[in-house]
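> Got a predicted model here, sequence first, then my questions.
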Amino acid sequence: MPLLREAVENLRLVFINRLIRIGAYKQSDPMLHKLTLSELIDEYKNTKKDYKTKQRKQS
């Protein structure tokens, strides 16, 4: 596998795992594995921002 493609795929997996870990998606969700790296990063940023906002409101 070409080096750049492998690096992108590894980053995709990192963000997929982050989204699963924070509970935004389930591991079995096929939608998650269809997203591009850019989409995953955006989704992670938005989800993380929403999560922080919820925590502040609960405090």
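Thanks, I have it.
> alpha carbons only for contacts and neighbour counts from here, please
Noted.
> what helices or strands is the longest helix seen in the chain leaning on?
Taking DSSP state H as the criterion, the chain has its longest helix at helix 37-58. Judged by 3 or more C-alpha pairs under 8 Å, 6 or more residues apart in numbering; DSSP states H and E, the packing partners of helix 37-58 are helix 3-21.
> Included below, for side-by-side comparison, is a second structure:
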Amino acid sequence: MDKKISVQLNGSRKIIGILKGYDIFLNITVTNALEVDSKGEHLNIGVTVCRLFQGYHHICPV
């Protein structure tokens, strides 16, 4: 925990931020999150929750 990660989401979206927590369903909380779109542009989104049900492909350390 408290490590920088990259999360590949559905729709070719990616979030980069700090892993703060997860639950038994593998939903994750990411702080200092940046959304990176397909053009490589960054959008600061702060704190976000990525739900496994909505779909993320993989999580990698950065």
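Nice, thanks for sending it over. Only a predicted model underlies this, so the values are computations on that prediction, with no experimental measurement involved.
> Superposed, what's their TM-score?
Their TM-score after superposition, calculated using TM-score structural alignment, normalised by the length of structure 1, is reported as 0.29; 32 aligned residues with a C-alpha RMSD of 3.6 Å.
> returning to what we had before: would you mind getting the angle between the longest helix of structure 1 and helix 3-21?
Angle, helix 37-58 of structure 1 to helix 3-21, by axes from the mean of the first three to the mean of the last three C-alpha atoms, to 10 degrees: 20 degrees.
> who touches helix 37-58 of structure 1?
Helix 37-58 of structure 1 is contacted from outside by Val8, Glu9, Leu11, Arg12, Phe15, Ile16, Arg18, Leu19, Ala24, Leu32, using C-alpha atoms under 8 Å, 6 or more residues apart in numbering.
> redo that, cut-off 6 Å
Arg12 (C-alpha atoms under 6 Å, 6 or more residues apart in numbering).
> Off-centre distance for that helix?
How far helix 37-58 of structure 1 lies from its chain's middle: 9 Å, per C-alpha atoms, centre = their mean, to the nearest Å.
> Could I get the full set of helices for structure 2?
Going by DSSP H, structure 2 shows no helices.
> mind listing what's buried in the longest helix of structure 1?
Leu37, Leu40, Ile41, Glu43, Tyr44, Thr47, Lys48 (16 or more other C-alpha atoms under 10 Å).
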